[in-house]
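> Predicted structure and sequence below. I'll ask about it afterward.
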Amino acid sequence: MQTYATRVKQGEWHLYDDIRVAAPTWKEVCGRSAMSGWINSTSMGGAFSGGFSGRYRLLDQDPYWVDFPQFTHCDASKATVTCTVPKP
């Protein structure tokens, strides 16, 4: 599945279907999302620029997995998927 991210307001982001590809079936085993350079550079709060890559010894092209257990609150039973991500 493929989406793109848009900032709606401070602390609120929406993912939208990328209509250039087939709509998701929600049985996909993976997906990707496009985002602006600003979102990409600020999304980790400086984690990558603050030493994350070196601390965990990530090199160019090294695979890694990012897990967001907060997305377990998503409701994919409707045409518009809604996720309410609780703040820590």
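Structure received. Residues are numbered from 1 along each chain as shown.
> Every contact and neighbour count from this point should use C-alpha atoms.
OK.
> Only the buried residues of the strand of greatest length in the chain, if you could.
Longest strand of the chain, by residue count under DSSP state E: strand 2-9. Of the residues in strand 2-9, 2-3, 5 count as buried by neighbour count, 16 or more other CA atoms under 10 Å.
> and the next element down the chain from it?
Counting by DSSP states H and E, the next helix or strand C-terminal to strand 2-9 is strand 12-17.
> elements contacting the very next helix or strand once past that following strand?
Moving toward the C-terminus from strand 12-17, the first helix or strand encountered (DSSP H and E) is strand 32-34. In terms of contacts (3 or more CA pairs under 8 Å, 6 or more residues apart in numbering; DSSP states H and E), strand 32-34 is packed against strand 2-9.
> structure B:
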Amino acid sequence: MQTYATRYKAGVWKLYDDTCHAAPTYKELCGRSSMSSWMNSASMAGFSSGFSSKQRLLDKDEYWVAFPEFAHCGTADKLTCTVPKP
């Protein structure tokens, strides 16, 4: 599944189907999404200066990121998910 992310309104981001690729069947084993450089930079601003140094991560170190906030999200014909803010 191929999507792209964009800001819907202040503080709200949404994923949309990327129409340059085949429409999703929602039976895909994986997916990927693209986003603007600004969105990517803003989302990672605290990560590179805070998290990675505190965890002593070096270049090419492997780590796993889990998002339990997404566990309730469905996979119906229209994927809708609201993630609570911390």
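Arrived safely. Note that this is a predicted model, so its numbers are computed, not measured.
> average offset between the longest strand of the first structure and the second structure?
With both structures laid over each other, strand 2-9 of the first structure and its partner residues in the second structure are 0.7 Å apart on average (mean CA distance after the TM-score superposition for the first structure).
> Quick one: end-to-end length of stretch 81-88 of the first structure, please.
Distance between the two ends of stretch 81-88 of the first structure: 22 Å, counting by CA to CA, to the nearest Å.
> likewise stretch 37-52 of the first structure?
For stretch 37-52 of the first structure, the separation between the terminal residues is 19 Å (CA to CA).
> ditto for stretch 38-58 of the second structure
Calculated as CA to CA, the first-to-last residue distance of stretch 38-58 of the second structure is 24 Å.
> got the buried residues for it?
Going through stretch 38-58 of the second structure with 16+ other CA under 10 Å, nothing comes out buried.
> which residues does the counterpart of T3 of the first structure in the second structure contact?
Residue-level alignment of T3 of the first structure against the second structure, with TM-score structural alignment as criterion, gives T3. For T3 of the second structure, the residues meeting the contact criterion (CA atoms under 8 Å, 6 or more residues apart in numbering) are 15-18, 31-34.
> can we see that at 6 Å?
Neighbouring residues of T3 of the second structure by CA atoms under 6 Å, 6 or more residues apart in numbering: 16-18, 33.
> Let me know the angle separating the longest strand of the first structure from strand 12-17.
For strand 2-9 of the first structure against strand 12-17, the angle by axes from the mean of the first three to the mean of the last three CA atoms, to 10 degrees is 150 degrees.
> quick one: contacts of stretch 49-66 of the first structure?
Stretch 49-66 of the first structure is contacted from outside by no residue at all, using CA under 6 Å, 6+ apart.
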